[in-house]
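Trainee: kindly generate the corresponding structure for this input.
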Amino acid sequence: MTSDPREFLHALFRAAIDSADPARTLARHLPERPRGRVVVVGAGKSAAAMARAVEAEWPDVTGVVVTRYGHAVPTRRIEVIEAAHPVPDANSTMAAARILQAVSGLGPDDLVLALISGGGSALMTAPAPGLTLEDKMRVNRLLLASGAPISVMNRVRRRLSAVKGGRLALAAAPARVVTLAISDVPGDDPRAIASGPTVHDPEAGADLSDVVAQLGADLPEAARALLLAQAAPLPAFQADYRLIAAPLMALQAAAEVARAQGVSPLILGDAIEGEASAAGHIMAGIAQSVLRHGLPVARPAVLLSGGETTVTIGAQKPGRGGRNTEFLLALAVALEGANVHALAGDTDGIDGSEDAAGALIGPDTLARAQAAGLDARAVLAGHDSYSLFDALGDLIKTGPTLTNVNDFRAILIR
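Mentor: Modelled structure (predicted):
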């Protein structure tokens, strides 16, 4: 292993991101060309990069995709629209309308190639009848602050949408729809990736009264009515859904790099959820076991995990931070200076809504914070982890990576 633990952790993070690059993974998942037209549509943080990868193989196709501001790349014939994330804006609704228009009027010999990746829920927004864009924006803000798991968030988003939960595929009928997806969700559930615009939603009529109660009095009345209404199930259909990259693939790529450097990797899971700070405390306990007992893996070792934790803000005004920096600060506090280094970052390059992918910690993190006049425990309680790591120079800033297989965490015990 390199003598620099930070360099080692950065190499693992780069391997995880590179494993999900559409330029490397997409081509082998393309279907046969149809007799009719090919229309490419898509939504997500990787949509433009995926569109460019399609054009590298099929340069004559046309279509329209939507991605986050700053995530566009040059394409020849497929139009790229940029919109807001995680809260939608007017471009989100315009993009959804353009995409629905692109798939209308097709025949059974035509093919719709749907490029779906994380972030598509906000980026492709078509409010259900009776809702406004402002309603959807308010609901998204409530969901983001609620601490609800991503599965619950997407259940709400599907109910309130005219394009999610399989409605895009229904709009494209009778054309064949093939979905190429990059998973950013625990368990790789196709219904959860961008809220499943091309897969049947068997939960379309589910009781959501518990979610309504959790979101509280600030929930817009039109949204409340739709969430509480007895929704009719949508027509069932078969989906051709092809996963081109996923969290486990990224963890496996990082594990290969660790083995090559003589470090034993232990993948703890690709679907870890729950409060970020609680996850940090749990991971600290596992790291301490490796240090003291060589269990569940002998040193030198790296504990790898993925998934999507949450941060419940509560009533107080939060500072700056994301789930990965909050996880790391909780980990550092629980380790209390133990000889452990760690990295946590979002593979899309954006931890929450900040400009950093994540950060790094080491045995000296708490001491350095104290020397800088920062109380790590108080910062953690105030959800201001970004500010602490920024002051220490320990943030990781990759810029948009143009892919998204969710969070990556690596804990090195030497």
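Trainee: switch to C-alpha atoms for all contacts and neighbour counts from now on
Mentor: Will do.
Trainee: got the buried residues for the longest helix along the chain?
Mentor: In the chain, assigned by DSSP state H, the helix with the most residues is helix 276-293. Using 16 or more other Cα atoms under 10 Å as the test for burial, helix 276-293 gives 276-281, 283-284, 287-288, 290-291.
Trainee: what does that helix rub up against?
Mentor: Applying Cα atoms under 8 Å, 6 or more residues apart in numbering, the contact partners of helix 276-293 are 273, 295-299, 303, 309-311, 323-324, 326-332, 334-335, 338, 340, 411, 413.
Trainee: in strands only, show me those residues.
Mentor: When DSSP state E defines the strands, the subset of these inside them is 303, 340, 411, 413.
Trainee: for those residues, work out which two are farthest apart.
Mentor: Greatest spacing in the ones in strands among the contacts of helix 276-293, by Cα to Cα: 303 and 340 (10.8 Å).
Trainee: intersection of neighbour lists for these two?
Mentor: Common contacts of residue 303 and residue 340 (Cα under 8 Å, 6+ apart): 287, 411-412.
Trainee: returning to what we had before: by neighbour count, which of the ones in strands among the contacts of helix 276-293 wins?
Mentor: Among these, the one with the most neighbours (other Cα atoms under 10 Å) is residue 411, at 27 neighbours.
Trainee: OK, contacts around residue 180?
Mentor: Residues in contact with residue 180 (Cα under 8 Å, 6+ apart) are 26, 29-30, 113-116, 241-244.
Trainee: are any of those buried, and which?
Mentor: Neighbour-count burial (16+ other Cα under 10 Å) applied to the contacts of residue 180 gives 26, 30, 113-116, 242-244.
Trainee: sorry, back to before: out of the buried residues of helix 276-293, the closest to residue 136 would be?
Mentor: Lowest distance from residue 136 to the buried residues of helix 276-293 (Cα to Cα) belongs to residue 276, with 25.9 Å.
Trainee: could you measure that closest one against residue 44, distance?
Mentor: Computed as Cα to Cα, to the nearest Å, the residue 276 to residue 44 distance reads 24 Å.
Trainee: again with residue 228
Mentor: 28 Å.
Trainee: let me know the closest of the buried ones among the contacts of residue 180 to residue 390.
Mentor: Nearest to residue 390, judged by Cα to Cα, of the buried ones among the contacts of residue 180 is residue 116 at 32.7 Å.
Trainee: how about that closest one: what's its closest non-neighbour residue?
Mentor: In this structure, residue 116 finds its nearest non-sequential neighbour in residue 181, 4.7 Å apart by Cα to Cα, 6 or more residues apart in numbering.
Trainee: tell me if I am right that the one you found is in a helix.
Mentor: No. Assigned with DSSP: H, G, I helix; E, B strand; the rest coil, residue 181 falls outside any helix and is strand.
Trainee: give me the neighbour count for it.
Mentor: What residue 181 shows, counting by other Cα under 10 Å, is a neighbour count of 30.
Trainee: now show me the structure for the sequence below, then we'll compare the two:
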Amino acid sequence: MMQDPERFLRNLFDQAVAVADPMVALPGVLGEKPKGRVLVVGAGKASARMAEALESAWGPCEGLVITRYGYERPCDGIRIASAAHPVPDAAGAAATLEMLALVQGLSAEDTVICLISGGASSLLTVPVPGVTLEELQQVNADLLASGAPISLMNALRKHLCQAKGGQLAAAAYPAKVVSYLISDVPGDEPGMIGSGPTVGEPRDLQSALAALAEYGVQLPEHIVAAAQAHGGVLAPGDARLSTTENILFASPRQSLEAARRVAEEAGCRVEILDDALEGEARDVAAVQADLARKHSADGPLVLLSGGELTVTRRGDGVGGPNAEFALALAVALNGMAGIYAIACDTDGVDGAAEVAGAIIGPDTLAKAEKMDADAQAALAINDAHGFFGRIGAQVVPGPTLTNVNDFRAILITG
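Mentor: Purely as a prediction, here's the structure:
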């Protein structure tokens, strides 16, 4: 194992992804197909794979799910619509309206199966009356650049959309709604996964705006007024949620535990630092670099962590939170011997780039210097993907068809 630390780390990431594959994880919680009419809806980067897994267990079903471009899967009955992520587009808005219409007029004898994974916040989006799609796109872009935690971003998104914050469940009421969820959020809170289309939201619009003001996010007055006039987000105790059940079947903790087993089988001691880390990517990297230095003589040791980090945009480079974490970690470690790391998003997309993340080692900065790549300069303008692309250290698995958020592993060979 220690002869090829980078391959070892990539294997940990691959195992973390594999255990969260809906084809592996979903059948065990499905049970038998309900009697009567069954309608399948959903959204997210894993939703098409979830639909494929459901039909493999139950046979062809009626329904519609919305996934990210390039994440489509073959289904016999469920229609797969494609849309943009992380900023919504017209295709997603049209498919969302179609989905809301599809679940209207159901009875208490009908069952709606809702398949939700990370990415649904952008894919399942139709603005409230009085707000244009272009305005909603700008709000999403501003949120992504703000450095605000995903919990606050999603709280605001719910109030600007006609499907989030329990509104999809409300449209289907009084039908029974069973939601199967893949968590990509710290704490695995169902209301935060995909902005909770079948879950109530306790935070009102004004409190969400007040919290986001600390991150420099402000909305035009007419957008605030339109969201208040719509007022569609359900409170947690709303009667229209009484026929809804939310089932979590894949989570960051499960993936970290899978990686732990692989590392321990290879003879490593393993510490799971946290499965729900939040914060600025470069700040978390500094903390973990200090921890790695303190354990530099304790190898072989693997430090695992998950969660969802953020990046406050400072420049015009290309880089998501995982690549920025890896770059900041390499800078902080400054070529320290015996320490390697991988940081990747389990959906295969870090930020807006078709790159999961990157792998670093003691030779990262030396290799960059030979290629005339400046790590500090890249970090200053948030160009981590550009940096790692230049030195050939990117991890590019393609669509993984699941999403349990960030995966980070630091290997100390000792």
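Trainee: what TM-score do we get after superposing?
Mentor: Once superposed, chain against chain, the TM-score is 0.94 (TM-score structural alignment, normalised by the length of the first structure); 407 aligned residues with a Cα RMSD of 1.8 Å.
Trainee: which one of the buried residues of helix 276-293 of the first structure is nearest residue 106 of the first structure?
Mentor: Closest to residue 106 of the first structure out of the buried residues of helix 276-293 of the first structure is residue 276 (45.3 Å), distances taken as Cα to Cα.
Trainee: from residue 312 of the second structure, how far off is the aligned partner of that closest one in the second structure?
Mentor: With the correspondence set by TM-score structural alignment, residue 276 of the first structure lines up against residue 281 in the second structure. Distance of residue 281 of the second structure to residue 312 of the second structure, given as Cα to Cα: 9 Å.
Trainee: now residue 356 of the second structure
Mentor: Residue 356 of the second structure is 19 Å from residue 312 of the second structure, where distance means Cα to Cα.
Trainee: of these two, which one has the most company?
Mentor: Higher neighbour count among residue 356 of the second structure and residue 312: residue 356, with 27 against 17, using other Cα under 10 Å.
Trainee: now the more buried one, nearest residue through space, not along the chain?
Mentor: residue 348 (4.2 Å).
Trainee: three-state assignment of the one you found?
Mentor: coil.
Trainee: pretty sure it sits against residue 358.
Mentor: No. Counting by Cα atoms under 8 Å, residue 348 of the second structure does not reach residue 358; the two are 11.1 Å apart.
Trainee: between those two, which one's more packed in?
Mentor: Higher neighbour count among residue 348 of the second structure and residue 358: residue 358, with 29 against 25, using other Cα under 10 Å.
Trainee: can you find the partner of that one in the first structure?
Mentor: So, by TM-score structural alignment, residue 358 of the second structure is matched to residue 359.
Trainee: contacts only, for that match.
Mentor: Contacts of residue 359 of the first structure (Cα under 8 Å, 6+ apart): 324-325, 328, 343-345, 389, 394-396.
Trainee: same deal with residue 120 of the second structure?
Mentor: If you count contacts by Cα under 8 Å, 6+ apart, residue 120 of the second structure has them with 43-45, 67, 193-195.
Trainee: try 6 Å this time
Mentor: Residue 120 of the second structure sits next to 43-44, 194 when contact means Cα atoms under 6 Å, 6 or more residues apart in numbering.
Trainee: again with residue 64 of the first structure
Mentor: Counting by Cα under 6 Å, 6+ apart, residue 64 of the first structure has contacts 41, 78-80.
Trainee: how close does it get to residue 83 of the first structure?
Mentor: Distance from residue 64 of the first structure to residue 83 of the first structure, counting by Cα to Cα: 13 Å.
Trainee: repeat for residue 305 of the first structure
Mentor: As judged by Cα to Cα, residue 305 of the first structure and residue 83 of the first structure stand 30 Å apart.
Trainee: who has more neighbours out of these two?
Mentor: Using other Cα under 10 Å, the more surrounded residue of residue 305 of the first structure and residue 83 is residue 83, with 27 against 24.
Trainee: ok, that one touching residue 91?
Mentor: Yes. Using Cα atoms under 6 Å, residue 83 of the first structure is in contact with residue 91, at 5.1 Å.
Trainee: tell me which helix or strand the closest residue to residue 16 of the second structure other than its chain neighbours sits in.
Mentor: Spatial nearest neighbour of residue 16 of the second structure, excluding adjacent residues (Cα to Cα, 6+ apart): residue 255 at 4.3 Å. Taking DSSP states H and E as the definition, one finds residue 255 of the second structure inside helix 252-265.
Trainee: find me the equivalent region of that helix in the first structure.
Mentor: Under TM-score structural alignment, the counterpart of helix 252-265 of the second structure in the first structure spans residues 247-260.
Trainee: how about the helices in the stretch 251-400 of the second structure?
Mentor: 252-265, 281-294, 321-333, 364-370, 375-380, 384-391 (DSSP state H, counting those that start in this stretch).
Trainee: so which of those helices comes closest to residue 136 of the second structure?
Mentor: Nearest to residue 136 of the second structure, of all these, is helix 321-333, at 22.8 Å by Cα to Cα.
Trainee: list the contacts of residue 127 of the first structure.
Mentor: Applying Cα under 6 Å, 6+ apart to residue 127 of the first structure gives the contacts 161-162.
Trainee: go with 10 Å
Mentor: By Cα atoms under 10 Å, 6 or more residues apart in numbering, the contact set of residue 127 of the first structure is 93, 96, 133-136, 157-164, 223.
Trainee: can you give me the strands in the second structure?
Mentor: Listed in chain order, the strands of the second structure (DSSP E) span 38-43, 62-68, 78-83, 111-116, 176-182, 244-250, 269-280, 301-310, 339-345, 357-360, 394-395, 406-412.
Trainee: now the second one on the first structure. Mean distance?
Mentor: Just to be clear, that refers to strand 62-68 of the second structure. Aligned to the first structure and superposed, strand 62-68 of the second structure gives a mean residue distance of 0.4 Å (mean Cα distance after the TM-score superposition for the first structure).
Trainee: name the residues of stretch 141-156 of the second structure that are buried.
Mentor: Across stretch 141-156 of the second structure, burial judged by 16+ other Cα under 10 Å covers 142-156.
Trainee: just the contacts of residue 127 of the first structure now: which is nearest residue 402 of the first structure?
Mentor: residue 96 (20.3 Å).
Trainee: test my guess that that closest one contacts residue 43.
Mentor: Yes. Counting by Cα atoms under 10 Å, residue 96 of the first structure touches residue 43, with 8.9 Å between them.
Trainee: for these two, indicate the residue with more neighbours.
Mentor: Between residue 96 of the first structure and residue 43, counting by other Cα under 10 Å, residue 43 is the more crowded of the two (35 against 25).
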